[in-house]
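**Q** here is a sequence with its predicted model. Questions after.
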Amino acid sequence: MATGLIALLDDVAAIAKLAAASLDDVAAQTAKASVKAAGVVIDDTAVTPSYVIGLSPSRELPIIGRIALGSLKNKLIFLLPICLLLGYFAPWLIMPLLMIGGLYLCYEGAEKVHEAFFGHHGGPSAQSPAGDALAIEEQKVSGAIRTDFILSAEIMALTLSGIATSSVATQAAVLAGVGIIITVAVYGVVALIVKADDIGLYLVRSGGRLAYAIGHALVKGVPVLLKLLALIGTAAMLWVGGSIVVHGLAELGVHQPEHVVEYAVHAADARLSALSHAGGWLAGTLLQAIFGLLLGGFTMAIAKPVRLALGR
């Protein structure tokens, strides 16, 4: 009896160790996948504040909350099951879908660069939405959630590509973990950015010299920060989109773009050895972003006649 109890306890201990190891593996893979998706996350963080510009300050946080909830639904209810089904039944589809998402990121980044130099194109999308405040808010929220779906799909696909050989349970746990962590991080930061000017005004009116200085810096700095975020977001779009397409082409047997990037990385490392690997990383990132910009420009050239044909 005692021997049976000891054996049972040994089995329980072994199961507990296995569970702990599995949790450690899930945590490690979740952290790794979150870092891998950082470029898309930066763009998501940069894009979202624009959806509350021009609306009542009292509605800013509720709107961000609604977009965050929509983002969680996108990731956990729609994209997570789709990713699991893809990983189990059609893992060969993951890279082509990633490349399509990367191409979309290149297109969006190139369009933003074009708008920065030549202005926003005209048409319905450039006009202010008609209707009362509630209708405008609904339009903004639905538009933000649709945009988030594309970015969330890319984040989840990037995550899945890194854990494709793991068990279904691990994939589900990592995908859910990445989805929750990134959503909380992105929309938490967005909420801070959006309310930073209000915090600054409060500090300015509080009376203390230090508070006034900090508040004044916040009020003046938030518009600059939003512009900087937009710039970083565009660069991140081009870099991530370009790197995904370059890597995907290599997997499909087209190695030349990846070889050019690798050559530039090695050359920069050799010439800038004092910077350790930072020089090589910068060179590789710049080339991938340039490739993304060229690819995005080509996609824009193809998309324009298609839009005209559809009457958009």
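**A** Thanks, I have the structure now. Residues are numbered from 1 along each chain as shown.
**Q** C-alpha only now, for contacts and for neighbours.
**A** Fine.
**Q** packing partners for the strand or helix carrying Glu108?
**A** Using DSSP states H and E, Glu108 maps to helix 94-118. Other helices and strands packing on helix 94-118, by 3 or more C-alpha pairs under 8 Å, 6 or more residues apart in numbering; DSSP states H and E, are helix 133-162, helix 209-251, helix 278-309.
**Q** pull out the buried residues from it.
**A** If you call a residue buried by 16 or more other C-alpha atoms under 10 Å, then helix 94-118 has these buried ones: 94-95, 97-113.
**Q** who wins for proximity to Gly70 among the helices and strands packed on helix 94-118?
**A** When the helices and strands packed on helix 94-118 are compared for distance to Gly70 using C-alpha to C-alpha, the nearest one is helix 133-162, at 5.9 Å.
**Q** tell me what the helix or strand just after that closest one is packed against?
**A** Remark: after helix 133-162, the chain's next helix or strand is helix 168-206, criterion DSSP H and E. The contact analysis (3+ C-alpha pairs under 8 Å, 6+ apart) places helix 168-206 against helix 2-36, helix 38-47, helix 57-73, helix 80-89, helix 133-162, helix 209-251.
**Q** show me what the fifth one packs onto, helices and strands only.
**A** Secondary structure elements in contact with helix 133-162, counted by 3+ C-alpha pairs under 8 Å, 6+ apart, are helix 2-36, helix 38-47, helix 57-73, helix 80-89, helix 94-118, helix 168-206.
**Q** who's sitting farthest from the centroid in the chain?
**A** Distance from the centre of the chain peaks at Met1, with 56.9 Å (C-alpha atoms, centre = their mean).
**Q** okay, now the one to match up with it:
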Amino acid sequence: MPGGLMALLDDVSVIARAAAASIDDVSVAAGKAGTKAAGVVIDDAAVTPGYVTGLSPARELPIIWNITKGSLRNKLLVLLPGALLLSWLLPQAIIFLLMLGGCYLSYEGAEKVLEKFGEPKHGQTLQDPIEDLAEFEKDRIKGAIRTDMILSAEIMAISLNEIATISDSFWIRAAALAAVGIAITFAVYGAVALIVKMDDVGLHLAERDNGLAKRVGRMLLHAMPRLLVALSAIGTVAMLWVGGGIILHGLEEIGLHAPTDWAHGVQHAVEHATGALSGVPGWASYAGISALFGLVLGGIIVFVLHHVLKLGAHAEAH
């Protein structure tokens, strides 16, 4: 009996060590994947505040929570099983789906830029009379979740590519992708919630009797509108940067190397010219080329959809 008990305990310890090793593999894979996807995460955080800017402060957190739930559904119920299935059955299709997403991001970013230069606005905006505020809010949430789907697809694709270099276990890949998806979603939308509610924090501090708290509160109240405007601009550039970058990478993957080789050539020339500080200028040059590529591509798509095919109702510009 003691021998049987010791054998059982030994088996349990082996299973426990195997489970611990699997958990460690998942954490390593998730950490590496999350690091690689950091650029897209920043873009996601920059894009989202624009969907609640100008709405009632009481509705900001509920809207962000609804977007968060939609993002989790995107990642865990659609993208995670889809990515695993495609990587198993038809891995060649992933790059074309990503390029389609890149075209959509380029289109959205270019549309926003062109609207600033006089292109008629498409869809209802806060400057238009809003007859049904609840319906308008739903449309904004749907738009945010739709954009999140594209950015999340890029995050999951980058993550899957990194995880595949660490483990070929289906379950480790699935668990690591789920971990990355959940962690990134709460990090992004937690940061967004803090950003959009910072003016409320500033108002609360400004009403305090403490002199330092009052000054900090007033500073926040003056800074937040400018920050939200800046984030809106950053979000537009981010759409173009990520969208153009996806397309450039996709063209290289399918054998059209010339555009990406030229962009990398400019990057390397900038790095060579800047010497010890080459990292940031080199990255910025490639990101700028990606954004410009996305703007040109998106502008072509805008022209075709709005002026050739006449899709989308033109809202009166104010």
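**A** Nice, thanks for sending it over. Predicted, not measured: the structure shown is a model, and the values here were computed from it.
**Q** quick one: buried residues of stretch 180-188 of structure 1?
**A** Using 16+ other C-alpha under 10 Å as the test for burial, stretch 180-188 of structure 1 gives 180, 182-184, 186-187.
**Q** and these as TSV, adding distance to Gly297 of structure 1?
**A** As requested, those are exported to TSV (distance: C-alpha to C-alpha, whole Å):
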residue	distance to Gly297 of structure 1
Ile180	33
Ile182	29
Thr183	30
Val184	33
Val186	28
Tyr187	30
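**Q** residue contacts, the equivalent of Pro281 of structure 2 over in structure 1?
**A** In structure 1, Pro281 of structure 2 lines up with Gly279, judged by TM-score structural alignment. By C-alpha atoms under 8 Å, 6 or more residues apart in numbering, the contact list for Gly279 of structure 1 reads 265, 268-269, 272-273.
**Q** tell me the one of those nearest Ser56 of structure 1?
**A** Val265 (47.8 Å).
**Q** number of nearby residues for the equivalent of Leu85 of structure 1 over in structure 2?
**A** Using TM-score structural alignment, the partner of Leu85 of structure 1 in structure 2 is Leu85. Per other C-alpha atoms under 10 Å, the neighbour tally for Leu85 of structure 2 reads 12.
**Q** measure the residue of structure 2 sitting at the aligned position of Lys227 of structure 1 to Arg215 of structure 2 for me?
**A** Using TM-score structural alignment, the equivalent of Lys227 of structure 1 in structure 2 is Val229. Look at Val229 of structure 2 and Arg215 of structure 2: by C-alpha to C-alpha, to the nearest Å, they are 22 Å apart.
**Q** what does Ala269 of structure 2 give?
**A** With distances taken as C-alpha to C-alpha, Ala269 of structure 2 is found 46 Å from Arg215 of structure 2.
**Q** over to Ile145 of structure 2?
**A** Distance, Ile145 of structure 2 to Arg215 of structure 2, using C-alpha to C-alpha: 37 Å.
**Q** neighbour count winner among those two?
**A** Taking neighbours as other C-alpha under 10 Å, Ile145 of structure 2 and Arg215 compare with Ile145 leading, 23 against 16.
**Q** still on that earlier bit, gap between the match of Lys227 of structure 1 and Trp88 of structure 2?
**A** From Val229 of structure 2 across to Trp88 of structure 2, the span is 43 Å (C-alpha to C-alpha).
**Q** ok, the two, which is more surrounded?
**A** Per other C-alpha under 10 Å, whichever of Val229 of structure 2 and Trp88 has more neighbours is Val229, with 14 against 10.
**Q** so what's Ala37 of structure 2 up against?
**A** 155, 158-159.
**Q** please list which of the residues you listed are preserved in structure 1.
**A** Contacts conserved in structure 1 for the contacts of Ala37 of structure 2, using both residues aligned by TM-score structural alignment, their matches' C-alpha atoms under 8 Å: 155, 158-159.
**Q** for His259 of structure 1, which of the helices and strands packed on helix 133-162 of structure 1 is the nearest?
**A** With C-alpha to C-alpha as the measure, helix 94-118 is the member of those nearest His259 of structure 1 (18.1 Å).
**Q** residues near the aligned residue in structure 1 for Gly294 of structure 2, how many?
**A** Under the alignment (TM-score structural alignment), Gly294 of structure 2 maps onto Gly292 of structure 1. Residues within reach of Gly292 of structure 1, counting by other C-alpha under 10 Å, total 31.
**Q** what do you get for Leu310 of structure 1?
**A** Using other C-alpha under 10 Å, Leu310 of structure 1 has 8 other residues around it.
**Q** ok, Leu201 of structure 1 next?
**A** Neighbour count for Leu201 of structure 1, taken as other C-alpha under 10 Å: 18.
**Q** over to Arg271 of structure 1?
**A** For Arg271 of structure 1, using other C-alpha under 10 Å, the count is 11.
**Q** likewise for Ile63 of structure 2?
**A** Per other C-alpha under 10 Å, the neighbour tally for Ile63 of structure 2 reads 20.
**Q** just the one 10 residues further on next, same as before
**A** Here the count is done by other C-alpha under 10 Å, and Arg73 of structure 2 has 16 residues near it.
**Q** how about the one 4 residues further on?
**A** Taking other C-alpha under 10 Å as the neighbour definition, Leu77 of structure 2 ends up with a count of 12.
**Q** over to the one 4 residues further on?
**A** Residues near Pro81 of structure 2, counting by other C-alpha under 10 Å, number 15.
**Q** residue contacts, it?
**A** Contacts of Pro81 of structure 2 (C-alpha under 8 Å, 6+ apart): none.
**Q** tell me which residues touch the corresponding residue of structure 2 for Val246 of structure 1, please.
**A** Under the alignment (TM-score structural alignment), Val246 of structure 1 pairs with Leu248 of structure 2. Leu248 of structure 2 makes contacts with 259-260, 290, as judged by C-alpha under 8 Å, 6+ apart.
**Q** who wins for most neighbours among those residues?
**A** Ser290 (25 neighbours).
**Q** quick check: it vs Val12 of structure 2, distance?
**A** With distances taken as C-alpha to C-alpha, Ser290 of structure 2 is found 53 Å from Val12 of structure 2.
**Q** related to what we said a few turns ago, next up, the contacts around the match of Gly294 of structure 2.
**A** With C-alpha under 8 Å, 6+ apart, Gly292 of structure 1 has these contacts: 103, 106, 110, 238-239, 241-243.
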